[in-house]
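Trainee: next come a sequence and a model predicted from it.
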Amino acid sequence: MKIVVQVKLLPTSEQASALGATLRTVNEAACWVSTVAFERGVPREYELRTHTYPQLKERGLGAQVAQHVIKKVRDAYTALHANIRAGNLGKPGSKRRTKAGSKPIAFRPEAAQPYDDRCLSWQLDAQTVSLWTTAGRLKNIAFACSPDALETLRQYRRGESDLVVRGGAFYLTATCDIPEPEVYEPDGFVGVDFGIVNIATASTGYRAAGRGLNRYRARQLALRAKLQNKRTKSAKRRLKARARREQRHVRNTNHIIAKTIVTEAERTAHGIALEELKGIRQRVRLRKPQRVALHSWAFAQLGELVVYKARRAGVPLVHVDPAYTSQQCSECGHTDKRNRVDQGLFICRSCGVVAHADRNASRNIATRGAAAWTAGRESRVPATP
């Protein structure tokens, strides 16, 4: 299982200048390589290397760094074409899709740059790194991280690391390949229903209310609108300082919710059943006031965090079809659109059971999860002699 460990670099002023100049140089070179690739119809990496590698060396890039720049450009076009094929940039002929494919991919001056062990070395005991820059090899660049992150780097670091700059601070994100524990045989399943009013509702009774997070988002939206209307230098400075603050808050909330769900499932030796919600934004049609709430709903991020934490803990996890889970009675199985009285109330028209609507849906998801797990297990029937 691959995870990313991030450490914060603590360079001197001279080292920081060299790091900043390096990122600007390699990304300027990447923009040039992207132009060449676009003009030649985005050839394969080997062919693109023959057209650009000598010129990158003339620009002062090291051999390995030049290879990484070419690979970064080719990977960017691969991702773009995959998004176009998947329809993530709209239908054929749409304005967004046409714009994306009509010009070369551009790289920000401070975009991330990958490093491998040939141009980056770690001194974990001293908590320093040595890496290539346009000003030469920089040694003894201090970094800071938690003791757990340092131990993870020491045991499991594999592959490349990316040099990133955010808010004037430099970071290294290292790829670590950690072993996954063996998945145990579950004693039942915990169903999890995702929503906006309640971010997550588990069949065990745990419910993460979304009221506080929705209020926080509304305050941030109003504040951004107020600052944008001012159009002053100080307002723009405040907007820049507040950038990504809401994302960090939402991600932290999702981390807490995911950890609570996975810990409870692990404690009770249960598995986890999640809804398969891919494509929900394309399927659902809402009125304009409701679209902001739907499109700021980080259900995909929460689902990914639950999957990631479950894999690290060895907790079984399955995805199920969420169709009619909010209309089906978890006691008798009767399905009727009228069973869902309102957002929070479920009353079965067949057996009369009264329940919280999200709790009822989570129980249906748990039942479907158990069925999916049983159907997906290997057959234990002895082979025919």
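Mentor: Received, thanks.
Trainee: all contacts plus neighbour counts: C-alpha atoms, from now on.
Mentor: Noted.
Trainee: would you point out which residue is most central in the protein?
Mentor: residue 301 (5.8 Å; CA atoms, centre = their mean).
Trainee: buried ones in the host helix or strand of that residue, by neighbour count?
Mentor: Using DSSP states H and E, residue 301 sits within helix 299-313. By 16 or more other CA atoms under 10 Å, the buried positions in helix 299-313 come out as 299, 302, 303, 305, 306, 307, 308, 309, 310, 311, 312, 313.
Trainee: can you pull the contacts of the residue nearest to the centre of the chain?
Mentor: By CA atoms under 8 Å, 6 or more residues apart in numbering, the contact list for residue 301 reads 251, 254.
Trainee: against residue 278, how distant is it?
Mentor: Distance, residue 301 to residue 278, using CA to CA, to the nearest Å: 12 Å.
Trainee: residues in contact with the nearest residue to residue 176 once chain neighbours are set aside?
Mentor: Leaving aside its sequence neighbours, residue 176 sits nearest to residue 157 (CA to CA, 6 or more residues apart in numbering; 4.1 Å). By CA under 8 Å, 6+ apart, residue 157 lies in contact with 174, 175, 176, 177.
Trainee: what about the second one, how many neighbours?
Mentor: The number of residues packed near residue 175 is 19, by other CA atoms under 10 Å.
Trainee: helix or strand for the residue lying closest to it once chain neighbours are set aside, which one?
Mentor: In space, and not counting its chain neighbours, residue 175 is closest to residue 4: 4.8 Å by CA to CA, 6+ apart. Assigned by DSSP H and E, residue 4 falls within strand 2-10.
Trainee: and the next helix or strand along the chain from that strand, how far out from the chain middle?
Mentor: Scanning forward in sequence from strand 2-10 by DSSP H and E, the next helix or strand is helix 13-39. Put simply, helix 13-39 sits 25 Å off its chain's centre (CA atoms, centre = their mean, to the nearest Å).
Trainee: buried residues, helix 13-39. List them.
Mentor: For helix 13-39, burial by neighbour count (16+ other CA under 10 Å) applies to 15-16, 18-38.
Trainee: below is an additional structure, to be compared with the one above:
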Amino acid sequence: MSLLSVKCKLIPDASTAEKLSRTVNQFANACNYALQVARRDNIWNKFALQRAVYADLRAEYGLSANLAIRAIARVGKRKGHKAGGFKATSVDYDQRILSVNVDTETVSLSTVDGRVKVPMRIAGYQRHLLRTAKSIQGGQLVRGRDSSWYIHLWCEYDDPPVLDPQGMLGVDLGIVNIATDSDGETYSGKHLNSVRHRHRRLRKKLQKKGTKGAKRRLKKLSGKETRFSNHVNHTLSKRIVAKAQRTERALALEDLQGIRERVRLRRPQRATLHSWAFFDLGQKLRYKAERAGVPLVFVDPRNTSRQCPACGHAERANRPTQALFRCVACGYSGAADYVAAVNIAVRGWAAVNRPYLGEASRVSLHGSVPGSPRL
């Protein structure tokens, strides 16, 4: 079974919006109280924490039984976080306190003021996802920055037949080019980077100005850039997964966890790296591959752009420029991003055709946590 979150916009009237707002606020307050108790008494077991705070959450914060349980479950996931609390932005729901009617486009939710029915706006693709889901396991009510409301529905689907790969499509994620695959196809990031640079310059100008109007413009600008980046990543991930499925190949990506802490860059390059939504693109590739039955492999990223695919020699001098690869041992040359994609494909193919060798191999399939693959 696989889970997919389907996001729909809610259209509550003023009275219902007030009930939703009170519920989000009380849910956050309850979570923060339970978190305080958990930290004070070092209680992180879900059932032990429930015995300690359940009655208080019901009496002091007006939560229903199931909302109180969801608040406790959310707090249990905070073990190890030494600071910070919960903001009043969302509420978790399970099947008993949330139900959806796709035909009438409404969702029924429990609130601190009782059950409410809220109209939804369901687009064509969302309707398809909701109708083809085996079940809806619950969801999350989310309050947007501009007081808009959304419901993220957790839909369960049967796993599709997994493709028996006849090869490997390696994909190198980058900044100048968003992605380059081992067939030599390049997905240019020129337009995306130009938009980000323009927004960065405008943000700097507005932050320096500091007026109320400038702050309103900054808020609007932030949402616009996020939506644009999200659209680009959706489009790109869809193309890559479709290509792998059509050519009956698995996908191989670099395991880029912690890249921001590992790499050392000059000051002008840092803002570009930190605004690059590679994690979001990786997540979209992950769930789209799983939905399509395309195996997805994560490989060790070390020296993928410095290792010669012809002779295997790896050295920093093999990269005379950012864009060019030239092996100092055998003379093989080519575009650096393409060379990296080929090396990723080779490592991915080796990974799915050898026994699992433990954490060092850094391999996972279908979005599993690296170190616990399904081979």
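Mentor: Perfect, thanks for sending it. This one's a predicted model, so the numbers in the text were calculated from it and none came from an experiment.
Trainee: TM value for the aligned chains?
Mentor: Once superposed, the chains reach a TM-score of 0.86 (TM-score structural alignment, normalised by the length of structure 2), with 352 aligned residues with a CA RMSD of 2.2 Å.
Trainee: present the buried residues of helix 299-313 of structure 1 as JSON lines; the columns should include distance to residue 282 of structure 1.
Mentor: JSON lines is the format used below for those (distance: CA to CA, whole Å):
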{"residue": "299", "distance to residue 282 of structure 1": "14"}
{"residue": "302", "distance to residue 282 of structure 1": "19"}
{"residue": "303", "distance to residue 282 of structure 1": "18"}
{"residue": "305", "distance to residue 282 of structure 1": "23"}
{"residue": "306", "distance to residue 282 of structure 1": "23"}
{"residue": "307", "distance to residue 282 of structure 1": "23"}
{"residue": "308", "distance to residue 282 of structure 1": "25"}
{"residue": "309", "distance to residue 282 of structure 1": "28"}
{"residue": "310", "distance to residue 282 of structure 1": "28"}
{"residue": "311", "distance to residue 282 of structure 1": "29"}
{"residue": "312", "distance to residue 282 of structure 1": "32"}
{"residue": "313", "distance to residue 282 of structure 1": "33"}
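Trainee: wait, which of those is closest to residue 203 of structure 1?
Mentor: Distance to residue 203 of structure 1 across these (CA to CA) is lowest for residue 306, with 15.2 Å.
Trainee: got the contact list for the closest one?
Mentor: Counting by CA under 8 Å, 6+ apart, residue 306 of structure 1 makes contact with 258, 259, 261, 262.
Trainee: what does residue 243 of structure 2 give?
Mentor: Neighbours of residue 243 of structure 2 in contact, by CA under 8 Å, 6+ apart: none.
Trainee: that one matches what in structure 1?
Mentor: The alignment partner of residue 243 of structure 2 in structure 1, by TM-score structural alignment, is residue 264.
Trainee: next, that match: secondary structure please.
Mentor: When classified by DSSP: H, G, I helix; E, B strand; the rest coil, residue 264 of structure 1 comes out as helix.
Trainee: circling back to that earlier point, neighbour-wise, give me the winner out of the contacts of residue 306 of structure 1.
Mentor: Most surrounded of the contacts of residue 306 of structure 1: other CA under 10 Å gives residue 262, at 27 neighbours.
Trainee: helix or strand: which one has residue 366 of structure 1?
Mentor: Going by DSSP H and E, residue 366 of structure 1 is part of helix 357-376.
Trainee: mind listing what's buried along that helix?
Mentor: 357-370, 373.
Trainee: who wins for most neighbours among the contacts of residue 157 of structure 1?
Mentor: Counting by other CA under 10 Å, top hit in these: residue 174 with 23 neighbours.
Trainee: counterpart of that one over in structure 2?
Mentor: Under the alignment (TM-score structural alignment), residue 174 of structure 1 pairs with residue 153 of structure 2.
Trainee: measure the closest residue to its match other than its chain neighbours to residue 47 of structure 2 for me?
Mentor: Nearest-residue entry for residue 153 of structure 2: residue 139, 4.2 Å, with adjacent residues in sequence omitted and distances by CA to CA, 6+ apart. Remark: distance between residue 139 of structure 2 and residue 47 of structure 2 (CA to CA) = 22 Å.
Trainee: neighbour count: the two, which is higher?
Mentor: Comparing residue 139 of structure 2 with residue 47 by other CA under 10 Å, the one with more neighbours is residue 139, at 23 against 14.
Trainee: can you tell me the element the more buried one falls in?
Mentor: strand 135-143.
Trainee: average gap between the helix or strand just after that strand and structure 1?
Mentor: Next along the chain after strand 135-143 of structure 2, taking DSSP H and E as the criterion, comes strand 149-157. After superposition onto structure 1, strand 149-157 of structure 2 sits on average 1.0 Å from its aligned residues (mean CA distance after the TM-score superposition for structure 1).
Trainee: what's the first helix or strand after strand 149-157 of structure 2?
Mentor: Defined by DSSP H and E, the subsequent element after strand 149-157 of structure 2 is strand 168-173.
Trainee: and the aligned partner of residue 198 of structure 1 in structure 2, how close does it get to residue 322 of structure 2?
Mentor: Correspondence of residue 198 of structure 1 to structure 2, assessed by TM-score structural alignment: residue 177. For residue 177 of structure 2, the distance to residue 322 of structure 2 equals 11 Å [CA to CA].
Trainee: the more surrounded of these two?
Mentor: Neighbour totals were compared for residue 177 of structure 2 and residue 322, and residue 177 leads with 16 against 11 (other CA under 10 Å).
Trainee: pretty sure that one sits against residue 191.
Mentor: No. Contact status for residue 177 of structure 2 versus residue 191: not in contact, 10.0 Å apart, counting by CA atoms under 8 Å.
Trainee: re the thing from before, buried set for the strand holding residue 139 of structure 2?
Mentor: Neighbour-count burial for strand 135-143 of structure 2 [16+ other CA under 10 Å]: 136, 137, 138, 139, 140, 141, 142, 143.
Trainee: coming back round to it: mind listing what the residue nearest to residue 175 of structure 1 touches?
Mentor: For residue 4 of structure 1, the contact set (CA under 8 Å, 6+ apart) comprises 173, 174, 175, 176.
Trainee: same check on residue 29 of structure 1?
Mentor: 56, 59, 69.
Trainee: go on, residue 259 of structure 1?
Mentor: 306, 309.
Trainee: check which helix or strand it maps to.
Mentor: Element membership of residue 259 of structure 1 [criterion: DSSP H and E] is helix 245-267.
Trainee: what about that helix, how far off from structure 2?
Mentor: Counting by mean CA distance after the TM-score superposition for structure 1, helix 245-267 of structure 1 comes out at 1.7 Å.
Trainee: past that helix, which element shows up next along the chain?
Mentor: Following helix 245-267 of structure 1 in sequence order, the next helix or strand is strand 271-275 (DSSP H and E).
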